[in-house]
Every structure is written in C-alpha cells, then in structure tokens.
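*Asks:* Show me how the following folds:
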Amino acid sequence: MHQRSMITRHPLTIALFASLIAVSSPVLAQDAPTSLDRVTVTGSLIPQTEIETHTPVLTVTAEDIQTRGFTSVADVLQQSSLTTGGLQGGQTSASFTQGAEAAGMFGLSPGYTKYLINGRPMLAYPALYNGSDSFNNISGIPIDIVDRIEILPGGQSSLYGSDAIAGVVNIILKDRLDGGSINVRGGAYSEGGGSNFRFSVAKGFTSADERLNVLVNAQYEKTSPIWGYQRDLTKVNNPDGYSPQYVSNDFLVLQPDNENRYAMMDPNLCANVAGQFGGTTVLGTRPTGQACGSIYGTGYKTIKNGKESSQIYSSLTFDVNDNFQLFGDALVNLEEVQYATGSNYTWWGTSAGWGAFYDQGSDQYLNLQRVFAPEDIGPNGYKDILNTDRNKAYQVTLGGRGSAGNWDYSASFSRGEYKLTERGFVRWADPIDSYFEDHVLGPVLGVDDDGYNIYNPNWEAFYAPMPAGDFQSFTGYSYSESRTWQNLGRVQLTNGSLFSLPGGDAGFAVVVEGGSEGWDYSPDPGLVDGSVWGTTAVSGAGHRSNYAVTSELRLPLLDSLTVTASGRYDAFKIQDSTIDKATYSVGVEFRPIESLLFRGKYGTAFRAPTLADAFQGMSGYYANSSTDYYRCGQLGYDPANTLGCPYDNESVFGVQSGNPDLEPITADVWNAGIVWAPLNNLSFSVDYYNWKIKNEVNTLSSDQLLLAEYYCRNGLSNNTSASCDNVADWVTRDGAGVLDEIYTPKMNVASQNLQALTASFKYVQDMGRFGALQFSGNYTNMLERELQPQPGDDYLDLLGDPYAMWIYDSYAKVRADGSVAWAKGDWTTTLYANYIGKTPNYMAYLGNGYDYIHPSGYKAGKWGSYTTYNLSVNYRAMENLTLSLMVNNVFNKMPDNQRYSFAGTSGQPYNNYLYNAYGRAIYVQAKYEFGAK
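*Replies:* Coordinates of the predicted model:
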C-alpha cells in the first residue's frame, strides 16, 4: 500500500486506537493493527494517520453512548466534562426556549459553539436562547444512528468560521450498514413520571455490483413529562430553608403605601377557598401579614418536558467509476414538546394593569393577586393548559467526490429549513381585567387626585373558587410562527502529498464556501399589541448572504516535528453593509520519542453578528426578581444590603432590540498540552486553554441598570455599565414612581478572559479468560472566568464572586466524568460516573459573598460536589440479538441538600441550571440485527 496511507506501530497511536475499540472488542485491545489508514478527523481538513494531533479531540463513540446510559445527543453533550456552565431547557420553567435542548462549552453561551452534522453546519433554532441569542437545538438527532460525536474544544474559526469560539461539535451519523437492525427501548423513573418508549429501525442496501450503497433509518420516541408534584423536592414550598415554610400568596391583598405589607380582607379567613390545590389552601402568616395560599401550588409545573418525536435519516453513495463517487444524505425531524410553567406564571393581579387602586372601604391603596388553582382550570387541571412547541426541520446534502493523481476533490450543496410553531397558553388582557372588575372590583366609583381608580371590592367574591367555565372565558392560546433556513455550497481540494519533507509528505487543503441564511420570528399579534395579559415575545426577521475561503497546510518538518497552519476569510452581507473577518491559526506537534507528544496552537476566532443580533425587533421580556434600588434607597436601604426592602423582588417589564451596526465578536485563543502513552494500552493527556474575547454583544442586566439609576438620582459616583444619560433614556416610571419599563439594547461592549485546564486518560487491560477492563476519564477545571460588562468597568470574577455567578449564569469550576467497562464473553458491564464540583449556594448569592451570615443563622457557602452513576449491562443472547439493562443515577441522587440555603417560599430550592430532580431512571432495550452478510 502507498506509504501515505500507512503508519508504523508505536505506543502513542496504538494506545489511543486500542481505547476506541475496547468496548466493542475488548479482548482485541492489545492486538491492535500495525498500520492505520489515513482518516479525516474534526479539527483538520487533511486526512492523516495520527490519531492525536496539535488539536485535542474528545470522541464519544456509539458504544460509549450505549454503555454509559446516554439517552440523547443532548444528554451526551450536557454531561460532558467540558460543559461547565448552566443551561436553560426542559428542566427550567418559563424560559424563552423551554421546549429546546442546548449545550455549550466552558460556561460560554451555547451560541459560541459550532455544531455540525456530518461536517456541515446545523440550522439555528428559530427561537432565541434567553430571548436574545441564536443557538442550536440538539434534541432532534436520532441517537441510534449516531456513529460518533467528536468534540473539539478551543477557538476553531480558522477552519470552521463564525461561532467556533468555544469549540466545535461534529455529530457524525452512520453512512453504511451491513444488513439491518431493529432497536426497541422502554423505561421510566423510579420516582414516577418520565416514562419513555423508543423504536428505531435501520436497513442498509447494496447493489449487486456494490457500486450503490443506501442506508435508511427511522426512529420514533415518546416521553411523558415529569411534574413537580411527582418529586418531594419540588411538590411543596421549601420546608428546610433559611426562613420558615410559607404558603404561596394565592389570594393576596398588598398595601403598596405600607411597605407592601399584606392585608387580610376575608372575613371567613380562607374557609371558602380551602378546597383549592387539592384541599391544601389555608390561612398563611408571614412577617408582612396574612394571605390565603397553599404550599403545594409549586408542584403544578413540569420539571422535565414531555416529548414525541420522529426522525428519518438516509445516506447513499454511488460509485460512478473508480475515481468518482456521488453522495447524499437527508435528515428530517418532527417533534412535539409539551410543558407547563406552573401556578407561579398563571395568575392575575392589578399591579400589571393599574399599578394600584384606591379601596373606598378601607381608605387605602391596594393591589390584588389571584393565582389560579387546578380546580379553577377544569377536570384535568394544569394538564389542560400545556404549552406545545412543534418543530419541523430538514437538512439535505447532495454532492460528489473523487480523486485525480494526488488530489482529492469534493463539491456539495446543502439546503435546510427549521420551522417552529409555539402554542402558548395565555390570559387575554381585556377579558381577564373585565372579569375581575365585574366579579370583584365592581364599577369605577371615580378617580382620586393621583389618578388612581376608586373601587369598593366584593371581598367575598375575591376569596372564592371560580365557577366552572369562567376560567375559559378569559384564557386561550397564542400561536407564534418562526423559521430559519440555510443554503450552503462547498468545494474542497485536498492533496495529502503536495511535496516531500524530512518528516514525510506535506498536506494541503483549500475550501471555498458560499450561501445564504434567513430568520423570521412572527409572534402572535396579541403578544405584541398588549392583547395578552402578562406575557410578551421576541420578534424580528432578516437574511444575509456569505462566502468564505479556507486553506490549511500541514508540514512534517522532521520525524519529530510537524507544523500546521490554517487561515480563513469570511464575509457576510447584512442589508447594505459587508462584515468581514480574517482568522488564522498555527499549530505545532513535537514528538521527542514515540510515546510522547507535546502540542500547542495559537489562533484567532470570531462570531459574526447573528441575524437575531442584527434584526431583532423591539422585543419584550420580564425581568423577575429585580431590585428597585432607587425606591429601596428612599426607605433607607443601602444598595449593598436590600434584604427586607419591599421593592427587593420586583417584576419589571423590559424591552430589547437588535442592532444592524454591530461588529463581530473577536477572540485570541491558544492552547498547549502533552499526550503520553507509556504503554500500548495506556495514555494520558493534559491541555491548557486561554481565551481573550472582545466586542461581545451584551445587554445590560436589569440589576445593572437599576443600580446605575440609584447612583445617578442620588448624585453619587456611577461606576456601573450605564451612564446617567442612558438611565434617563432607558428607565421609565409612572407618576407614582413605580417602575414601568426598562430598555436594554444590544451593544458591542463586553470582554471576557478565560483559562481552563483539561485532562483525560485511557487504560485497557486484557485479563485473558477473565475478559478485559477499560478505564477512561475526562476532567475540566476552569482556572479563570472574568467578565467586563462595558469598557472601563471592573472585571467581574464569574468563578469567585457568587453574586456575579448567579446573575450572569451558573458555573461549576470543575467537572469530570469517568467509566469502568468490563467485557467477558457475551457480557459487557459499564459503570459511568459524572461529577460536578462545588458551586455557591443560594445564600452566598443573597449575601453577595461567602462570609455572609443570614439573621436566621444560616451561612453562605458552597454546595458540595455532586456525583451521579450510571450502570449498564449488555448481553448478547444470540448472535444477532443483544439485550440491555441500563440504570441511570443508580443511587437516586437528588440536589436536596441545596434547599437549606433557599427561602421557605421557593418551590425549586436548587440550582436548576446545573442540577435536576429527576432521580433514578431504568431502561430495558433489545437490539435485533438481521440480513448481514
């Protein structure tokens, strides 16, 4: 065979190759082949024989997915040791993208990771992460047909263009199958809910002359939701917090002019509403007064989405002749996700419509709050008002590839489209206000000197269950439509033997790409014009065209030294302007001995303004749990300690918008590491990464803006991210001084510095007649993460400052995973562990530091490390039948110890961006293979 297609045996290569095949063929691990064909690995355009190069790549194989208990591609990536940041998704309530699944690297936004399927960019999800950022929904990929997932950390824009600042994830689906397979899996959670059924079938077809190969796969999956009331941790308000367990304020009368104290206006002391929330509504007492409510209301939300999905995937190749092949693949995804945001988001109140009203009977200003119980809704309660997200997506690629001499070439065209329909439960503004005016407030008796309506409420009607059918008179559903689309043409030329060097043949590749993409988010008109009560939406539309040129040169200068350089130029046309960016990288591989590799890389990366960044319209959101520092200051509270202030937990309506004049986000990224394989069956690697990111697109947090307002209104030095001129334009209050609206536009203002250390090891031991063992592990330690919100601001320590960590995201400084696999005969058993290091407790955020001690005596600190274990057993019962049992979270680990740092009003007393309360899951699976030659 030609020399450029072979590699001689040495410990570094063999140890790594052996670890890849250990699970599927563990007894062969020590008898690895003496040569390897050149392959293309994510991180290079040039096929090569070295498995480890200047760029670290973490590979998760189909066998890993099966044996470690991963249930989806999202599960694989969210449990990766590289995923140190918190995420929004199905485990959170009322996020903008609760129906989607996201993942990222090193705590950076999910949009900073480039996601590929078979080497081609995934379509962006039509809805925006956190109402602002473009990202990829990774839930619609058929897990049973995944061949492997290659995760490439670090800046990679010189090869992959925009978005590859944190890294690249390439999800590679199988392209051939010898025969066919049927896979059936079912399971559920031991604590209830989340029952799952998955069925997939795959068949490979080969023509008689073996020139045509076709693979067809279909997968169907259905998962029921998990409700909060199905878990002890989420079914009631926190019983073990730093404050006593309080009932929710389901029937609340608030006195805004009396430091928002509660007024009990019910002469029956809640007796008429005792049947609400399953008969658990009682008279509740807090330091601020009394209200009717239940500790069980929090349980009526989903903490895991229900989902029904179908995917069809097909891949084909046709050999026109010995030197040219046609290829194509197509992936179609249909998915319906259901979830409930719960009673915390299903209520009515006067504060949202009037701010307050004057009660003639009690001679005071009041606000009302009425939460809707399942008995108000109907026979099935909250199950009758589920939100539904329907996803329809496809991606098709057609192309050809061949060779001429030492040159390989390929050309392809991809087309994709993603459509999202969101059916959201809503309360109609005019009907719901009219209902409570007619049934509770009564007619307007006049207007006082301050402009507030005067009423004489019927308190018995307020403290009463809702008659059947009334709830439906002012509620319904909104329908929002959105879509993204993408066209991409790509041509590549590669020469693996461009010329000879002392260390071997030089390799060269060049790629030319061009295409277009679009985004259109059209919310239900009622979400924009005020017809919907208490809910708003994102809006916007736009498109752009783009082209890019990429080149890579690999130079084996010596047997021990290889240098690789790559460069790329990207240009995006947005409206009448062109935004372009050139990036480059230089990588070095040094092998002083066969078993030791020193590697390093320096390069630049960028993220072009996304379509949402440029074209997002005036989009509303609610900034919950905001502190009105100005009004707290009027009551004598210092902004450093607003505990006890009645305006310490405000819900503020905010507006943000896109900016077509944004510049690209830029980054300088470098990494250095070592790979050591002292034995053929053992390898270690350690890598260090460093990012300096500038021109980040950011919006001010409500906390920053309101803190700036406090300083400006009081004539104090303002060292926040907003100037006093910004404050005057961006904060709006009504005549009574109540916050009305805040505006937070997108700007190129932020900078970040990151440092991280990763490590991994693999060890395979053949034990003869006792089978074989494989050990593997991965570790990530975030050494530094600091953010400068705007030029001139002090850097915020996002790893050491608990307040900053909670405000900007949730981070784990350390994450790790590891597995032990044992194979003997027809049996394979794997134990997989996933570790999350210490994270700050909620008390540390509340007191803005780890030395804080609450008046109750509870102390700020860190929530201890958190480890879950998955166990799988696979048995080949017949030559073509494999049976599997998988138990995920074997010891039913829950984040219940976190509850002690949360208040007794919290219905989810743990950090749900990093942890969940799902508990133990048990799955059984049967895989039948047929038709293999």
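
*Asks:* use CA for all of it now, contacts and neighbours both
*Replies:* Will do.

*Asks:* Grab the nearest non-local neighbour of Gly402.
*Replies:* Among residues not flanking Gly402 along the chain, Phe324 sits closest, at 4.1 Å (CA to CA, 6 or more residues apart in numbering).

*Asks:* let me fix that: Tyr418
*Replies:* Nearest to Tyr418 is Ala393, by CA to CA, 6+ apart, at 4.2 Å.

*Asks:* And the helix or strand hosting Gly673, what does it pack against?
*Replies:* Take DSSP states H and E as the rule and Gly673 turns out to sit in strand 665-679. Judged by 3 or more CA pairs under 8 Å, 6 or more residues apart in numbering; DSSP states H and E, the packing partners of strand 665-679 are helix 11-21, strand 596-607, strand 682-698.

*Asks:* Following up with a second sequence; could you model it the same way so I can compare the two?
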Amino acid sequence: MKKLTFILFVLSVCFGFSQQTVTGVIRDADGSPLPGVNIIEKGTSNGATTDFDGKYSIDVSNAESILIFSYVGFNTQEISVNSKTVIDVTLASGAQLEEIILVGSRALPRSNTTSSLPVDVLPANELVSTGQITFDKALQYKIPSFNTVQTPVNDATSLLDPYEIRNMGPSRTLILVNGKRKNLSALLYTQTSPGRGETGADISAIPTDAIKRVEILRDGASAQYGSDAIAGVMNIVLKDNPEEGSVTFRSGITSEGDGETIGISLNNGAKIGDDKGFFNYTIDFSKVSLANRPGDVDAEGEFSDFGGTRVGERLEDIRDFLSRRPDAGNINGSPETAASKFLVNGGYDISENTEIYMNAAYVYKKVNSFANFRTPYWRDIQDFPYLADFFPNGPGGSYEGYLPTFEGDLNDYNATVGFKTKKNGWNYDLSYTTGGNTQTYSVNNTHNGNSVLSPLTWNDANNDGIVDPGEVIGGADLYRERSPISFDPGGTRFSHNVGNIDIAKLLSDQVSIGFGAEFRNETFEIIEGDLASYDGGGSDSFAGNRPENSGKFNRYNFGGYFDISADITEDFLVNGTIRLEDYSDFGEAFVWKLSSRYKFLEDKLTLRASVSTGFRAPTLHQIFTQRAQFSFVPGQGIQVGGLINNVSPQARLLDIPQLDAEESTNITVGIGAKINRNINFTIDYYNIAVDDRIVLSTEIGATAAGNTPLDDVLTDNNLSDVSFFVNAIDTRTSGIDLVANYKNIELGTGKLGFSLSGNYTLENERDGDVKNPALVAQAGQSVVNDTQEALFFTSRPEFKAILGANYDIGKFGFSLNNTLFGPTKFRNQGLQDLEGLVGGDAADSDGGSDLGVEFMTKVVTDLAINYSATDKLTIALNVNNILDVLPEWEFEALTPTGTAVLNDPAAEKTAFNLITFNGRYSQMSYDGYHFSQLGTMINLSLNYKL
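*Replies:* Predicted coordinates for the structure are as follows:
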C-alpha cells in the first residue's frame, strides 16, 4: 500500500509542469464529437486523448509546437499551435466510426473494431424493440450466450430470476454500471433449479429506459476487474443526454388473458449552468399480474403419496377433491410483481480538464407468489382438527385445504460519485461506489402445526420487575390451534462499499498504460424471523431464520492492477494486464491476461486472441448461509432439509472444509470481418477451465448404519437431510459465438437489414472426479449427483441462435426475430433406481438416473411494428411468441431399467408423477426449465418525446 501511494505521488509530481495549455473539440464531417482521438505533440511522447464529448486538453512545451491528431479510419492532421490556446479540429473520414467501448482494457478506451476482445454492443433502441418489460428478459432475446430462467417453483427466487453467460452461472458474470461494480443481490438460489447455490446482481432492477447502451465482454476479465468476471463482464452505460426526454406507456397481456402488464416511464434531463454539466433521470413504475399455468393432478399419484392408513376411503376423497379442483388448487407460473424504479446520471465540468460525475438508483419490488396448495388429504383435519376453523374455504364452509402465500419485498440501491481530471496527458479517475440489496419475506394463510413447548418467558409489561398475571407468554403449547396464520420469516441483506483509483496515459502514438487500485468491503446479513416462523418446524411452507443462524458478516479486500496496450504496428496490437487481490478471509489471488489483435486486407479482416487466468471469491452468502430448507422429494412430498454453513459447529463435526476461491483459465480465439460499411461478422471460440468450482451439495441423507456424526446432526435437528457448500469439482466449458449483420439493403423505398447471432456449446462438463468430503464418501454418497450435474452442465440450451430482419419504410418499422432454443437436459430427482416399478433386481443400479428429461429444440418468433405517428409520438406493437410455441419435454432412457419403464405405461405414468409432483408441474417438471411457459404475449407501447 505504501509503495502504491509513493508511485502515485511521484507520477503526479513528475508530470505536473507545463508551458502552455491547448484545448479544443474534435468532430467528424457531420459535426459529431469524436471520442478517443489521439493527440501527440510532434517529436515528443507527450500526448492526450479526447473524452466522450470530443474534448481534449494538452500541455505543450512551447508556443510553436505541432500537434498530430489521429484516429483509426480518419485522415491524420498536423496543426501548428502558433500560440493559440483553443484549436478545434474536423477530421475527414471515408469510413464509419464505431462506438467507443469501455470494457476490455484498463488503459485508454478503444473502438469495437480496434479491440482485441469480443464485445457485444446493444444500443437502447434494440433493447426496447424486444417488447420485454425487464432488462434481463430483453437480453434473453438479443444475446445468444445470455440465458435467464423463470423457475417453475418460486419462493424467494420469484424476486430475482437466475441469469448467466456461457453456461457459467450467475455469479461468474461481473455487472458494471458506467464502468463501476454493481452490488450483488442478497438472494442465494437454493432451489433445485439452474443457478442453484449462486447469487448475482439484480439486473432486472435497472430501468430499460435509463440505458444508453450495454457492452457485454464475452471473455474472462478477472485481471482487469477482479472477482466474478470469469465468464465475462456486462457494462451498463446510462443515458447522458440532457436535452432529449420521453414518456413511455406500456401495456400487455398473454393470449390466455392473464399476466396483464402496465407501466409508465419518464426519462428526461437538463443542462447545468452554461453547458458545464447535465443530469439525466428516469422514473419507472410497472405492474405485472399473475399468470397461472398449473397442470391437472393425478389422483392415483396423490393416493400413493398421501394415502396414509385410511386406504379404503382416501382414494375416493382424493378423487372427489380433484373433481372440484383438477389442479389441486396449485398456482404456479409467473407471480404478480409491482416495481418502482428511480435512477439519475449526471456530470459537471469544473474546468476544461476536470469533471465530477455521479449516478444513483433505487428500486423497490413487491412480489406475490404461492407455495404448493395444502390439500385436505395432505394436511388432514384428523391430524390438525383446528384447520377446519382456520380455513373454512370449501363447499358450505367446510375445510378444503389452504394455499400459503409467499410475499417478498426487495429494495436495491447503488450510487457512484467520481472525479476525473487530465494533467500532462495523464488521465485520473477517482470514485466511490456504494450499493445494497435487501429482501424480506412474509408468509400468510398458513400455520405452525408443531407441538412446541417453548421455554418459559415473560414480559414485564408494567416494568415493576415482578411477574404479574397475564405476563407469562411461554411454557405452553404456543402453536397448532394457537398458531398465527401470518409470519415474518426474516430475510437477507447485502451491501458493499468500493473505492477506485484508475490512472491511464497515452505514452506515444503506439503505447498506452493504465494502473489502479480498488478497495472493497462487503457485508451480508441474515435477518432473524419472528419466533413463530421458525419454532419447532416453523411456518408451514417456508420456515424463518433462527437466531443462531442469523447475524451480520463482513470482509474486505484490496486489489491493484497494471495494464499496457501497445500498437506494435498499425495493424498489430498487444494488450497485457496483471492483478493482485488480497482478501481478509481467504488470502491472495494473482491473475494475468494477454490479448492480441492483427488486422489485414486493409482492415477488412481481424484476427484476435486472448489467454487469461481468473478467480472468483466465495460470496459471503455461500460462506455463512444456514437455515432449514423446504423442498420437494419425489414420492415423499415436501420435506425439511438443512443447509449448514462451512464455519458452523455442524460443519466441524462433519469435517466439511472451509471454502476457497475458484481459479480459472480462459482462452478465446476469434476472427472478425468488416466487408464494407453494411456487412460484418465475428466468430469466436472460447475455452474456460474452472478449478475448485464452488457448488451447493446435493441433499445428504442418513446412512444405513445410522450411527455416524452425519446421522447425529440429522436427528438432533429433526432434518431429513443436509446440504452445504464445497469446492467440489473442476469443470471445462467451450463453445463458439457467431455475430453477423447485413444492413441498409435497398428494397423499394425502404431499407432492409438482417442479423444472425448464435452460441453453440461444444463441451460443458466435469473434469475429473468429484471431491467429496471424507464423511460423505464413507457414507457411500456424493455431494454432486446426476441432478446437480445436469443443472450445472445441460440445463441451458446446447445451442441458441437469433435470426432477425428489420425493414424501415416511411413512418413504419417492422421487425421479425426468430430465437432458436436448443435442447436442454435434466436428471430430475426421483428418477434414480426405478427397478421397483418394473420388477427389476437393481442389477444396473449405480445410484445414477434410469431416466432423463430432455426439452426439445424450439423456435420462438417475435413480431414488432413501430409507427411514427408524428415527430414526437411513436406507437409500438409487439407480439412475442406469435406462434404460441410452448416447451415440450420427453423421457430419455439411460439404462435398461429406464427402457423397461418407458415400455410399461403404468411405470411411465409413475415416473411422470415423480418429477411433476403428480402433474402439478406437467409443463416444465419440478426441476426443469427451457423458455417462457406463458405462450403468446401482446404488448402495446406509446412513446412521446418531450
């Protein structure tokens, strides 16, 4: 730290002297400012570069100096200073300048054509054109390597859908806002769904109308940005125009008549002072109503799970109930969501060379979803007689079960304030970023059905130190008929504070350097629930956080990097970065990156490649989360398991190792072609190897012997099983990305354009054996089973492609996009050891799945029509999934037993019931996912420019 401070001080002093300052603005032939133009004082290494407004400032040695203005694709100019202090320049160009991208290098920014790395750039209008109401869903239909999922079973996951790039999980993509790290969500995904065991930033919280463009770096970037950048980096660039504003009204509905959406958004801005600064703000309110897609429930399957001892009458009871409620009262699909989003972005020029900048956002979301309906034969009044009084919701006020609700409140905020200045060609950027995410829950319309003798407690209501009548509140059965029906199970909270200093300089026309440091502290809190929510087994459907599992946990880390970019020749670029990070809880990580680019055939073809090492620190969520977890066990219904953390007494008893950082190696090789201004394409191959990948283990149950420490933990805590986090596997992921465009095709009086992009996964698999803790291995179990492996490696489409066509004519714009979702494969729980269904002898049983589930390849077609009614009013109609294509899945036999099951209709029906909870989740299965299960969605929006 002392060495870094000394270096920064020396650099500031050494370059602090100048003879004359020259400023100006550089524009192209159309008058648009050009960012990233190189300015060199001829015969010296003294240089500068223009900012995003085309402005520059350079201190020259004398009044007779000559300045050289150069940029890729533009004619170089040499201009004598001649004692002038302001020199504005117009650069002539025969080529079209591409946008400047911020991600990919920590030296000075480059254009997309001169970058050595694959970067997708999506302007705001492309996001809006999808008709999707949230930012993450818009990316789903624009970026082939990006996938997001709405899980069939929601609980806390309903607040934030998992997303990922290149099948690497949500925690391995770093999210930036205007180049600064966004906070993680407080949510840890613990359901058996894609993204299990991980967390990520809440990108759905960012209002789409506040976004200027999105840059997605599809390459490992830990050396440049630190932890979480193994799969890539997404930089969200906010709108900064102070003069353009608009109001947008949105509405929509599904073809089933549900899932209604309504929203209104205001984006506007204003100048500060005499063009010295700006601010741009966005206010967005939206509501999405419930969309329900339950399946019909099978009576025989229900009888198998809930028949109990009253066999003679129970099957008829079940059939009678299902005749009135064929879906068993279940509600599953897309929950009701209301959101309020506020964001502001601004900057102010203190002088020609110095500016301050800021942005801030706050988001509130309210989500109402549901647990599985507790049917009257599942929660029987013979076992719980008081339920007849609690829930008289059947014919004539009779008891007919109950539907627990799960309601979540999400608060997310982030803010950055920074200071940029230029002196003697050095670019300084100092910033402070803060952010946080809080998720708290409510569970209603349920009960605590446990017989619990709580410890004797009392409440000194009159503060006299004496136990008076009525002040005793414990020592008796508090629940069952005395149970509340509403509970506060607590929640989670995450926050971080980040300080950055970044320094860059163009040393010459060929070489630029960048270096800097980052300090970050993080805090994760598990918020305690009320007593009734966790006491005994807690509230039925979702238990609260117990006091011993709650608390506040924190850590800090310090990192520094050095980056150098050198144009060896006009065509040959080399970029290198090194980084050292030091974490307070697990130590140091050193990573590096080397990338290169070579252009030939007059810049029409570009070869690029990179190799890097990376790391991902375990999140505080993964280290400290510990709680009871309700989950579906095929054939047994909902069971309560335990998630124990790696620093708990239980973990020590089970000899579970503490978590360490993941390490990765990332290789990318690609070629890009820019045939002319209208035709271009890129193809990139990637290979990502991750060592010591952190996973949430499968559920580890009791041993056959029943006398191990594992059995003691299960018995002492009344749990059916335990799970925990562990550095369990090494993985390898490789694939190919393709992006191609052909635009401005003359067709009649309009212009036609085509785009094709795709991602194909070559391999995504475990590399080597699972690293099981000794106790698990001795019990003949594994922390990673078939279900887990499928979630890691095959639960995302094997390939995905987007073919789009756009046609603009007069006041109309038409867009047709076809998104191809390749197959996904799952190994659902309950499909192991099915010999009993067909009278087998378990000869082929090895603990693996006898049957798999494969979702078939499908194409989803979206149509968009835009009409510019006036110069200010635009009307847009989007019909998403216009052909009403829905996911379809089928069983896949993996063993001879699996084949026998599929040849036996009764056995196949039983297997179907096992993975769909007897038909409740027939469209997606309990663990499965492919794409949206809501079918056709119609959206209409009106945009009025202010």
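
*Asks:* Could I get the TM-score for this pair?
*Replies:* Scored against TM-score structural alignment, normalised by the length of the first structure, the superposed chains reach a TM-score of 0.75; 773 aligned residues with a CA RMSD of 4.2 Å.

*Asks:* From Pro789 of the first structure, how far out is the corresponding residue of the first structure for Val367 of the second structure?
*Replies:* Correspondence of Val367 of the second structure to the first structure, assessed by TM-score structural alignment: Val337. Look at Val337 of the first structure and Pro789 of the first structure: by CA to CA, to the nearest Å, they are 35 Å apart.

*Asks:* now swap in Lys203 of the first structure and tell me
*Replies:* Taking CA to CA, one finds Lys203 of the first structure at 53 Å from Pro789 of the first structure.

*Asks:* go on, Ser132 of the first structure?
*Replies:* 16 Å.

*Asks:* For Asn368 of the second structure, give me its contacts.
*Replies:* 335-337, 405-408 (CA atoms under 8 Å, 6 or more residues apart in numbering).

*Asks:* The closest residue to it other than its chain neighbours is in what secondary structure piece?
*Replies:* Closest residue to Asn368 of the second structure apart from its sequence neighbours, by CA to CA, 6+ apart: Glu407 at 4.6 Å. For Glu407 of the second structure, the host element (DSSP H and E) is strand 405-423.

*Asks:* how far apart are the helix or strand following that strand and its match in the first structure?
*Replies:* Using DSSP H and E, the next helix or strand after strand 405-423 of the second structure towards the C-terminus is strand 426-444. By mean CA distance after the TM-score superposition for the first structure, the fitted strand 426-444 of the second structure averages 1.7 Å away from its aligned residues in the first structure.

*Asks:* The residue nearest the centre of the first structure sits in which helix or strand?
*Replies:* By CA atoms, centre = their mean, the mean C-alpha position of the first structure lies nearest to Ala102, the distance being 2.7 Å. Counting by DSSP H and E, no helix or strand carries Ala102 of the first structure.

*Asks:* Aligned to it, what sits in the second structure?
*Replies:* Matched by TM-score structural alignment, Ala102 of the first structure corresponds to Pro162 in the second structure.

*Asks:* And for Ala202 of the first structure?
*Replies:* Aligned partner of Ala202 of the first structure by TM-score structural alignment: Asn267.

*Asks:* burial count for its match?
*Replies:* Here the number of neighbours of Asn267 of the second structure (other CA atoms under 10 Å) works out to 22.

*Asks:* how close does whichever strand or helix holds it sit to the first structure?
*Replies:* Per DSSP H and E: Asn267 of the second structure is located in strand 261-272. Compared with the first structure after the fit, strand 261-272 of the second structure shows a mean deviation of 1.4 Å (mean CA distance after the TM-score superposition for the first structure).

*Asks:* So which elements touch that strand?
*Replies:* Partner elements for strand 261-272 of the second structure (3+ CA pairs under 8 Å, 6+ apart): strand 246-254, strand 277-288.

*Asks:* So which of those strands is the most surrounded?
*Replies:* Of all those, strand 277-288 has the most neighbours on average by mean count of other CA atoms under 10 Å, namely a mean of 22.

*Asks:* so where in the first structure does that one end up aligned?
*Replies:* By TM-score structural alignment, strand 277-288 of the second structure lines up with residues 212-223 in the first structure.

*Asks:* can you give me the angle the strand holding Asn267 of the second structure makes with strand 277-288?
*Replies:* Orientation check (axes from the mean of the first three to the mean of the last three CA atoms, to 10 degrees): strand 261-272 of the second structure against strand 277-288 gives 170 degrees.

*Asks:* Give me the buried stretch members for strand 261-272 of the second structure, please.
*Replies:* Within strand 261-272 of the second structure, the residues that qualify as buried are 261-271, counting by 16 or more other CA atoms under 10 Å.
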